[in-house]
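**Q** sequence and predicted structure are below.
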Amino acid sequence: MQQLIKKLSFYHVSIKTLTLMGFGLVAFPLVFAFLYSANQVNSLSQQGTTAIFNVAELVENNRKLSQTLTRLERFASQFVVLKEQELLTQYVEEKQELINLLSQEFSRYSDEQFPLLIEQFTNKVNEIDSLIQSTAADSLSLDTVQSLFKQLAQVNQQLSLHTNEVINQRANAMEASANHVKRTMLFSLLIIPITLLIAGVFIVLITLPLKVLLGKIKLLEQGNFQQSITVDGSIEIEEIADALETMRSRLHALELQKSSFIRHISHELKTPLAAIREGTELIYDKSVGPLNNDQQEITHIIRTSVNRLQRLIEDLLDFNIVLDSTSLQDAEVINLTTEIERALTLRVLDIKRKQLIVNMDVGKISLQCNSKQLSVILDNLLSNAIKFSPDKGAITIKAWVEQHALYLTITDQGTGIASSLHSKIFDAFYQGPAKHNSQIKSSGLGLTIVKELLMRLNGSISIESNTTSPSFTTFTIKLPRAKVMSLNSIPTSEKT
């Protein structure tokens, strides 16, 4: 596909030109179809809204008309029988409401039959009214009144039937309009496959070189500065590739300088620091004579600061591993159990000082990884677990393989980490609240180094913690290219 695209005459034009060409060829038919369909839908919507309101009004007016007619008949019948003036007054009010309803509501509809039916209805109402209010009303019988109202009910029924016909006509008109819009929109859909084909061609023209460029950028993100960057594509893509190649060369040179500087300054600092630490230990242990309380306190502060400085230098050396991209190429098959035991050996004094129990549930697992980087990851996670573990607590290490990926968890029984801090603890130089009696001071780089190294190894790290009883913190790392070794399993539980 890429070779075919390279042969196109406009492959090396600018992204701006490609975008404008693709947008124009895709947008014009779609915009036309959209505007036409929108106009049809808008007309249908307006027609539907009007029809719904009209239908609702017709139904409501029919209901009012029937109710008013019923009340009118009741008051007229009662007046004929009882001859009370109050019933006559109520009859007159209902008659006026009926006339107003006919003249104001039904006369608004543009229909040939409505005026005729309204006229018949009005004439019949007036006929009844003239009999009831005439001087001969005393001799008017109830049967006569009911007979007249039956005739009026027949006219009302004709009006209701015609109203239903009008509603059906509106519904049929709406259905016809909807079918017309449906056919129009279905016809417009024929444009979509053409536009999709055009869009697909231009998307490939623009995104294919970008994907190649993204792969080169990911190599830079992982710290691989050895591979040169060359990408064929549009003018802008080639310019970006050239700029990235220049940046890669400079970053590589700067990285080598940084690594060399950190190694040099760290080793230069460690030599006088060792002498200071040795002298401080002699003074602190009163090997050169007794100390008073103030001198003892000052010596303790110096001793603590020297230990902290030594730890900071060690973290800087570990961080130098993160900056050193050359070590990324040194992948080898590693026995996970051996690496964990080596990391525990380095921390055995800290473990014994706090009387911690280390439980291991690790099978015979191997993975292809950089041994030096993995040891730094394990050391920092174990150091963190030891630091926050209570005295006589337990640290649990578990490992298993799923779909050729290693899952390793390290759990301590510390006070836990609040969920609001889960994203902050991986920031450089961030230090969470430490135990007041902790003998292990940190520089705030440990978890940052772990995260950076795991990212370079295509791995990841997550945290689960509980601050309530029972409190705990579990770090889970995931690394690719792991498998269970076909050897005898090691013991599933070891205690240190």
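**A** Yes, it's here. Residues are numbered from 1 along each chain as shown.

**Q** from here on, contacts and neighbour counts on C-alpha atoms
**A** Will do.

**Q** tell me the centre residue of the protein?
**A** residue 423 (17.3 Å; Cα atoms, centre = their mean).

**Q** wasn't that one part of a strand?
**A** No: using DSSP: H, G, I helix; E, B strand; the rest coil, the assignment for residue 423 is coil, not a strand.

**Q** gap between it and residue 392?
**A** Here the criterion is Cα to Cα, to the nearest Å. By it, residue 423 lies 29 Å from residue 392.

**Q** ok so, going back, which residues touch the residue nearest to the centre of the chain?
**A** By Cα atoms under 8 Å, 6 or more residues apart in numbering, the contact list for residue 423 is empty.

**Q** and residue 289, what element?
**A** Counting by DSSP states H and E, no helix or strand carries residue 289.

**Q** for it, give its distance to residue 282.
**A** 9 Å.

**Q** assign a three-state SS to residue 224, would you?
**A** Applying three-state DSSP: residue 224 is coil.

**Q** number of nearby residues for it?
**A** 21 (other Cα atoms under 10 Å).

**Q** check residue 152 too.
**A** Around residue 152 there are 21 other residues, counting by other Cα under 10 Å.

**Q** second structure follows, compare the two:
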Amino acid sequence: MLIIGFALVAVPAAIGLITSAVSVSTLADRSEQAVYGAMVETRAGRRLAEAITVLERNARQFAILDDREYLGTYRQNRRLLEEALRELRELDAGEQVKSPVASVASIEDGIYAALSDPATTSTSRRAAIERFAALHELAESVAQAGAQRIDSEVESLRTTARKVRRMAFSQLLALLPVIAFLVVGFTVLIARPIRDLDRAIRQLGRGHLSEPVRIDGPDDLADLGQRLDWMRRELIGLEQDKNHFLREIAHALKTPLTALRDGAELMQERSLGRLSPEQREVAEIMQRNALELQRLIEGLLQYGQAQFGRTALEPVATALPDLVEQSLSSHELALRAKLLQTKVTVDPVRIRADAKKLKTILDNLVSNAIKYSPSGACVRVTAHYMDGQLMIEVADEGPGIAEEERERIFDPFVQGRAVASGPVPGSGIGLSIAREHVLAHGGTIELSDAEPGACFRVRLPVEPA
């Protein structure tokens, strides 16, 4: 289809170019013929004038000296005149050339006859020689006729060139609308499926795999759309395999981890007897790391459930201020540990939303802000509801997120740059879980500019309760 489109656009242009090329070639051939004819005619006219001059000199020498050797020279030089006359006769010239040529031949024959006749008197010879003046006039008329013919040919070529130029310009004016129509038509025909392809590729790049890829347009672009849809289905299969693996490995680790944690707790509670200080320290390390490992495993399970249940919402009536307060209360110890202040602005409204997923979004954003905030900083939480849109902002005063990391910050297991004291501990899936829950609500989550620190903005379409 694309090849046919390009061919249809190229054919009118090719026709115009070929027509112009043929016209220019014809004009060039005529110009070449005119130049060659003018050159031959000019050369023949010059040779005619030179031959007449030579013959006149020979005739006068013979008349004055009465030496027949000069008559022989005259007879030999007549060949020059005959060659010039033959060239002029062979030209495709008009009567302005043919008539003087015939007169020159006739007059010269009479002069030669008078000179070569022994009975001719000297007076008759001088009279014959005087007729060379008429030959010079005829030669001049031949030259003038040639010049006029050249001027006429030049003017004819100019007229033809103007006609060719006008014809080419007219063809161009006639072809431009056709070419423009074809170009615009095929651009519109191709642009829409290309935009659809671009949107589909961007959706796949963002991990949005639920919408099938359908491209309506030329066959080659439609085939490309089918290949993209095949890739989408393959990615869905890989994503499901990955989530299944995460769930299986998380469940497999929970049982031995529970035993390890319970054992450490029993040791700390002295259920197994008194412990030395070194043993108590080891038991505390075991319990602390067991709890951290349990938190990571629960995060993996939560991420898998978030992806698996992206469309499974359980909307209930929820008071927005209570939801924000519950989230901040669950992080009270972490806030106190880093001496962080909070600035909360929440609209006193009730909404219908999945309270569990909404609280998870808040928990993960607040947890992320606490991790990256320096000691004594402020964490700002804002929640506004207007015209069916809930907007939540969580901002910190940490180091912020580098420009090159912004596009991948919501990908699983990706963490932002390190703070001054070293990397921030965490699984790197908190923001990924928040994004999955936001997408489940049909909303958006983005990283907006904040100075200092980072600010995450969530927009959710929810109904009032």
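**A** Everything's here; your move. It should be emphasised that the depicted structure is a prediction, and the values quoted were computed from it without experimental measurement.

**Q** so residue 289 and residue 282 of structure 1 - more neighbours on which side?
**A** Just comparing residue 289 of structure 1 and residue 282: by other Cα under 10 Å the higher neighbour count belongs to residue 282, 13 against 9.

**Q** mean per-residue distance, the longest strand seen in structure 2 to structure 1?
**A** Criterion DSSP state E: the longest strand present in structure 2 is strand 378-386. When structure 1 is superposed, strand 378-386 of structure 2 averages 2.9 Å from its matched positions, counting by mean Cα distance after the TM-score superposition for structure 1.

**Q** now for that strand, which elements pack on it?
**A** strand 341-346, helix 355-372, strand 389-395 (3 or more Cα pairs under 8 Å, 6 or more residues apart in numbering; DSSP states H and E).

**Q** one more time with 6 Å, if that's ok
**A** Contacts defined by 3 or more Cα pairs under 6 Å, 6 or more residues apart in numbering; DSSP states H and E place strand 378-386 of structure 2 against strand 341-346, strand 389-395.

**Q** and the contacts of that strand?
**A** 340-347, 390-396 (Cα atoms under 6 Å, 6 or more residues apart in numbering).

**Q** repeat that for 7 Å
**A** 340-347, 369, 390-397 (Cα atoms under 7 Å, 6 or more residues apart in numbering).

**Q** now the buried members of the residues you listed.
**A** Buried positions within the contacts of strand 378-386 of structure 2, assessed by neighbour count (16 or more other Cα atoms under 10 Å), are 340, 346, 369, 390, 391, 392, 393, 394, 395, 396, 397.

**Q** what is the neighbour count of residue 100 of structure 1?
**A** With other Cα under 10 Å as criterion, residue 100 of structure 1 counts 12.

**Q** against residue 475 of structure 1, how distant is it?
**A** Residue 100 of structure 1 is 82 Å from residue 475 of structure 1, by Cα to Cα.

**Q** break down structure 1 into its helices, ranges please.
**A** 2-6, 15-82, 85-104, 113-132, 142-188, 191-221, 235-284, 293-323, 336-346, 348-353, 371-388, 446-456 (DSSP state H).

**Q** now those helices in TSV, with distance to residue 401 of structure 1?
**A** Shown next, in TSV, are the helices of structure 1 (distance: least, Cα to Cα, whole Å):
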stretch	distance to residue 401 of structure 1
helix 2-6	38
helix 15-82	45
helix 85-104	83
helix 113-132	83
helix 142-188	53
helix 191-221	26
helix 235-284	34
helix 293-323	25
helix 336-346	11
helix 348-353	27
helix 371-388	16
helix 446-456	17
